[in-house]
Each structure stands twice: as structure tokens, then as C-alpha cells.
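In: below are the sequence and a predicted model; questions follow.
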Amino acid sequence: MVEEKKAEPSLRERKKQATRQRISNVATGLFFERGFDEVTVAEVARAADVSAMTVFNYFPRKEDLFLDRIPEAVEMFTEAVRQRGPAESPFTALRALALQLIDQQHPLGGLHDNFPHFWRIVIDSPALSARAREGVEEVEEALARTLVETAPELSDPHLAAAMTIAAYRSLYVTTARRLLAGERAATVANEHRARMEAAFDALEGVFGTG
């Protein structure tokens, strides 16, 4: 598979991305301070110095202000598969992405001492918890579509996507629970990484593309 170089975003697109990030940062600060359910979209708009309509243009639902990395997760997982090398299996590419996120202490990697505060807010809000589950489903569906398009060697790309996301979610949640219980990221890091490696070993073994 030939890797295509992405075009650099235009100035207009960069300004839109900056506005989106600013609104999300303001909202997150308010949610951390007062709790998700106690902050309105109108208050976020005032604090970010934009209209409520502008907020909704960037974030269709209030929950997306806090769980703003769902689109990023969709893009990361699908692009890892699309941009993989000619002899590289989808699982090899996804493994590399997962380990990179862990090493970078990226929020989608689930391994940082600051993350428990974020997760507590999600757990305390039924609306956020429901949106988080929907987000996982969105990533799985997008990954399945990408595997259908780019991995004809897979006999069941939908099952492959479901098993990949289920494994990733299980590892993420297990580590999140340990951090919420008071363990430090440095204490669980090696085990988290080893379990991620084992999960992808199993996936490659099941689907025979390693």
C-alpha cells in the first residue's frame, strides 16, 4: 500500500482548529472546576468569547466538548491502517500506533497520572458515560469500514475491527481502574505495554496476518 502525503492544512483550516481547541480547553476547565452537569453551553460560549451557535458548529453535543478526542481516535485508527507499509498487516500498524500512544503518554493511550481526574468526571455523568460508549462504537465502525476497503486478505473485517477495539478498550479500562484506585502510571506502565503487545499477538494469531 502506497503512503500518500497529506496536504498541509490551509490558514483557514488552522484557524478553525485553533478555535475548536480553544473552546474545548475553556469548556474542560469549567467542567473540571464545577462538574460537567453544572456547566451550560451558554456559559462555555461566554467564557470562550463566542456565540452558542459557534460552539454547536464545532461540537454538535455538549458531551463532545469534553470528549473531544473521539474524532481524533477515529482518524488515528483508520489512518494507521490506510498508511501502513506494503508488507505490513493492519494489526502491525495498529500495534505500532497503540505503543506510540503509550510512549507519548497521549490521552488515548490511557497512561498518565493526570488522567484519573478526567475519568472521574466521565464516570460521574451518565450523559458523558453514554457518549464515551458511543465513541468507542464510532471508532469500531470506522475501523471496520477501513479494513473492508484496504485489507481484502481478512475474511471478516467487521469481526477483526470488533475484536481489536474490544481488546484495546479492555486494556484501557483495566489500567484506568488501577490509576483511579491510586496506583501511579509508572508502576503500571510496563504491564500495560506488555498486555497491549500480547493482545496484538493474539489478534495476529487469530487472523493470520502477522
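Out: Here it is on my side, so go on. Numbers count the residues shown, from 1 in each chain.

In: contacts and neighbour counts: CA atoms only from here.
Out: OK.

In: neighbours around D37, how many?
Out: Per other CA atoms under 10 Å, the neighbour tally for D37 reads 15.

In: equivalent analysis for K15, please.
Out: 12.

In: comparison target below:
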Amino acid sequence: MQSTPSLQSASLFGVGLRERKRQETVRRIADTALRMFVDRGFEAVTIAEVAEAADVAVNTVYNHFRVKEDLVLPPSEASAGRLAGIVRARGTGVSAAHAVLDHLRGEIRQRSRSIGLSPGFGRVLPMMLAAPTLAARLQDLGQQMVAELADLLIAETGAAQGDPVPGLVAAQIGWVHSLLYGEIGKRTVGGEASDDIAEAALTLLDAVEGLLSEQVLTYAIRKDT
């Protein structure tokens, strides 16, 4: 006789279905908003207009996106912990700088959205830079990334209070990250093909690595745990 699904399995299935629907709603709202922002400008579009175009209530938009800027830079993707997370996940024998360099190279080769190599980014970036609140948020995000990475390096290396080295290393890594984004953005806006942009980005990282000091490249090497 065929067994009847347990209440627990039915509940888990229900949770999975609800989560999929939630994710679909979030993606539909974000995609709709981005298209409208690119077409008309970020400041010219209201949340009410986004909700109507996405066929949801205004409260539904705010349930998933705390502020309007989150529609373009959602905290789940534009995270202040990005650099610290990359460094925290590095393997044994890998320094902080090499962890980020290797990770960025992987994102470039995968044409990752996280590094700005997604289709349509050439139209999205000018829209973001033209909106003062979004441009300010991008700048703040970069500063927060460096601050969180510096805190992690202090904790991992046991640096003494007032030691400037962790902050300086974090700033150098943050500079590499920002430089790469800027290069990809400039070339994307210029209409270059994604393969050409990726090749140029990899060349840039190789050049930057050659310029970084040995102290930066060997700082905070992960030891055996």
C-alpha cells in the first residue's frame, strides 16, 4: 500500500513552495524596477509605479526592499561583508590578498554578475552613477567593505591596538576591488564585448598583482587549523 506523506514532509514541501514563490516575487519586482530605472532614471520612478508594473501591492515591495535603493543594490548581493567573506573562506597557505585576487579571477572567468559582467550592465551603471543616493551608497559600500576586512585581519593576525598594517592591507585590497569594477564598468559602458572586457580585466589583475608589495601579498596567510 502506498504510504501517505507525513505531516512533517508536507510541511517542508509547503515551506519550499512558499520560498520559491517569495523568491519569484522578489526577482519580478527587482527586474521590473531595474528596467524602469534604466528607461526613465532612478529618481523619476516611484515605488507605487514599480508595484503597479510588477502587479503587486506597494506594501509587498516594502516587505522585500526596505528602501528604494535596495531595488538596485540589494543587501544580499551588494554586501559590505563581501571582501571579508572572501578572505574568511580562503584555504590553508593562502594570504588575504591572494584570496581576493583568485576569487576575482574566478568571477571574471565565469562572467559573474557579482563583478559586473552581466548582460545589460552597460545601461545600468550610468543610471546608478547619475542618481546621487545610489552613487553615495556605492561609495559607502566600498568603505564598509574595507572596514570589515580590516576588522577581520586584526582579529586573525592578533595585531596590536593602533597597528596600522591591517587597515593599510585592507585598503590596498579594497583599491584593487574598486579599480577592477571601474575598469569593467568603463569598458562595458563603452560597448566592448564581454569576452574582450574579461580578457582586459584579467590582464589588469595580473598587472596589479605585480605592483603590490610582498608585505601585502603575504599578509595574513592562513595557517593549518
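Out: Here it is on my side, so go on. Everything numeric in this text was worked out from a predicted model, so none of it was measured.

In: not counting sequence-adjacent ones, nearest residue to the most centrally placed residue in structure 1?
Out: Centrality entry for structure 1: nearest residue to the mean C-alpha point is A73, 3.4 Å, by CA atoms, centre = their mean. Nearest non-adjacent residue to A73 of structure 1, counting by CA to CA, 6 or more residues apart in numbering: V139, 6.7 Å away.

In: any idea what that neighbour aligns with in structure 2?
Out: Under the alignment by TM-score structural alignment, V139 of structure 1 pairs with M145 in structure 2.

In: tell me the spacing between its match and I154 of structure 2.
Out: Distance from M145 of structure 2 to I154 of structure 2, counting by CA to CA, to the nearest Å: 14 Å.

In: assess the claim that R111 of structure 2 and I197 are in contact.
Out: No - with contact defined as CA atoms under 8 Å, R111 of structure 2 and I197 do not form a contacting pair (9.7 Å).

In: quick one, which of those two is more surrounded?
Out: I197 (21 against 18).

In: give me the element that one is part of.
Out: helix 194-211 (DSSP states H and E).

In: now that helix, how far from the centre of its chain.
Out: 19 Å (CA atoms, centre = their mean, to the nearest Å).

In: buried set for that helix?
Out: Neighbour counts over helix 194-211 of structure 2 (16 or more other CA atoms under 10 Å) mark S194, I197, A198, A200, A201, L202, L204, L205, E209 as buried.

In: average offset of that helix relative to structure 1?
Out: Between helix 194-211 of structure 2 and the corresponding residues of structure 1, superposition yields a mean separation of 2.6 Å, by mean CA distance after the TM-score superposition for structure 1.

In: counting contacts, what elements does that helix pack onto?
Out: Where contact means 3 or more CA pairs under 8 Å, 6 or more residues apart in numbering; DSSP states H and E, helix 194-211 of structure 2 is packed against helix 96-109, helix 165-189.

In: ok, A84 of structure 2 - how many residues close by?
Out: Neighbours of A84 of structure 2 (other CA under 10 Å): 22.

In: aligned partner of it in structure 1?
Out: Aligned partner of A84 of structure 2 by TM-score structural alignment: T78.

In: tell me who's in contact with its match.
Out: A142, L143, T146 (CA atoms under 8 Å, 6 or more residues apart in numbering).

In: tilt between the one helix or strand it maps to and helix 157-180?
Out: Using DSSP H and E, T78 of structure 1 falls within helix 70-82. Helix 70-82 of structure 1 and helix 157-180 are oriented at 130 degrees to each other (axes from the mean of the first three to the mean of the last three CA atoms, to 10 degrees).

In: quick check: buried residues in helix 70-82 of structure 1?
Out: Neighbour-count burial for helix 70-82 of structure 1 flags I70, A73, V74, M76, F77, T78, E79, A80, V81, R82 (criterion: 16+ other CA under 10 Å).

In: that one vs structure 2, average offset?
Out: Mean deviation for helix 70-82 of structure 1: 3.3 Å (mean CA distance after the TM-score superposition for structure 1).

In: count of neighbours near the closest residue to L202 of structure 2 other than its chain neighbours?
Out: Setting aside the residues directly before and after it, L202 of structure 2 is nearest to R105 in space (CA to CA, 6+ apart), at 6.5 Å. By other CA under 10 Å, 18 other residues sit near R105 of structure 2.
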